[in-house]
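[1] pasting the sequence and the predicted model now:
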Amino acid sequence: MSMDLESKVDLEETSFDSSETYQPTEGEEFMNPRQLAYFRKKLVAWKDDILRESKETLEALQEESQNHPDIADRASSESDRALELRTRDRQRKLISKIDAALARVDDGSYGYCEVTGEPIGLARLDARPIATMSLEAQEKHERREKVYRDD
């Protein structure tokens, strides 16, 4: 499912006006250039939002490096800081998944289940654009994971 250079250029040129309310539909050819452009735009916007929020968090943490005289205030501040850093770490990991999804858009494998090779539903991709498995494959994976998980 490799995408040739010409198709890649076409994909980059295929776009839609942001005021246009394009929504991929099941009646279209699956992962046509318009759908790929839609998901690329969605992934890039998501990544940009995460990076912007991370930058804002770093700026806020640098500004709030003050010592609180009250021990309760200090504990609350440290707890808030730890929570924010954990959230940012999760988002950092999410960025790598977004980058992987963008690479799949480029190589033509985006939208297809990595287990079965079948198309992932458009509704699932719209809700979770980094999805790599169809709903059925994901559920099977989670059931198997639950069986083998050590509690």
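    Done, it's in. Only a predicted model underlies this, so the values are computations on that prediction, with no experimental measurement involved.
[2] make it CA atoms for all contacts and neighbour counts henceforth
    OK.
[3] can you tell me how far the residue located most distally from the centre of the chain is from Ser77?
    No residue in the chain sits farther from the centre than Pro69, which is 40.6 Å out by CA atoms, centre = their mean. Noted for Pro69: a distance of 12 Å to Ser77, by CA to CA, to the nearest Å.
[4] pretty sure the residue farthest from the centre of the chain is in a strand, no?
    No: Pro69: not assigned to a strand; according to DSSP: H, G, I helix; E, B strand; the rest coil it is coil.
[5] which parts of stretch 77-94 are buried?
    77, 81, 84-85, 88, 91-92, 94 (16 or more other CA atoms under 10 Å).
[6] what about versus this one:
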Amino acid sequence: MTKTTKKPVNVPANYEPSDDEEFMNPVQKEYFRQKLLAWKADIVAETRNTVEYLRGENVSHPDPADTAAANADRQLELRTKDRLRKLTNKIEKALRRIENGTYGICEETGDPIELRRLDARPIATLSLEAQEMHERGERLRAG
């Protein structure tokens, strides 16, 4: 049994996905894959910095106000780290969607998500219209 290997796809310098080309062609997929991987690498580096900061932070200060401020800073860092962890999970899911061929397809409508939306938010799973309907529904339930 032979194992098939994917032929590497080169993304031209200064490439921007265009509506004039086939949706989610190999170059677009590679463009978004690279964008997601770079974003993930930035998050990993930021998380590493946060962990190093938290390890070096001494929250025991002689002044109770200083201790309270340090604890508040620590809580903020922990919340930020949790948000970054959740974002990393969304990036991983987007990368899996690229691999299985469902990236860029709205989970609600099955229609393609606009390239501009994906470029701005590469983890998007809903088209702009579906996202707006979703948000209107949330406002109605909350109101």
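    Structure received. Just so we're clear, the structure is a prediction, and the values are computed from it rather than from any experiment.
[7] structure 2: which residue goes with the residue farthest from the centre of structure 1?
    The equivalent of Pro69 of structure 1 in structure 2 is Pro62 (alignment by TM-score structural alignment).
[8] contact partners of stretch 27-42 of structure 1?
    10-12, 14-16, 22, 24, 102, 105, 110-111, 119, 126, 129 (CA atoms under 8 Å, 6 or more residues apart in numbering).
[9] then stretch 120-130 of structure 2?
    Counting by CA under 8 Å, 6+ apart, 32, 35-36, 90-91, 94, 103-109, 111-114, 117-118 sit against stretch 120-130 of structure 2.
[10] buried only: go through these for me.
    Among these, the ones that count as buried by 16+ other CA under 10 Å are 32, 36, 90-91, 94, 103-107, 112-114, 118.
[11] contact partners for Asn67 of structure 1?
    Asn67 of structure 1 touches Arg74, counting by CA under 8 Å, 6+ apart.
[12] do Arg74 of structure 1 as well
    Per CA under 8 Å, 6+ apart, neighbours of Arg74 of structure 1: 67-68.
[13] which position in structure 1 aligns with Asp25 of structure 2?
    To be clear, residue 25 of structure 2 is Asn; Asp isn't right here. Using TM-score structural alignment, Asn25 of structure 2 sits opposite Asn32 in structure 1.
[14] and what about Leu118 of structure 2, helix, strand or coil?
    Leu118 of structure 2 - assigned by three-state DSSP - is helix.
[15] which residue in structure 1 lines up with it?
    Match for Leu118 of structure 2 (TM-score structural alignment): Leu125.
[16] ok, now how distant is the alignment partner in structure 2 of Thr14 of structure 1 from Tyr53 of structure 2?
    Under the alignment by TM-score structural alignment, Thr14 of structure 1 pairs with Val9 in structure 2. According to CA to CA, Val9 of structure 2 and Tyr53 of structure 2 sit 39 Å apart.
[17] likewise for Arg79 of structure 2?
    Arg79 of structure 2 is 14 Å from Tyr53 of structure 2, by CA to CA.
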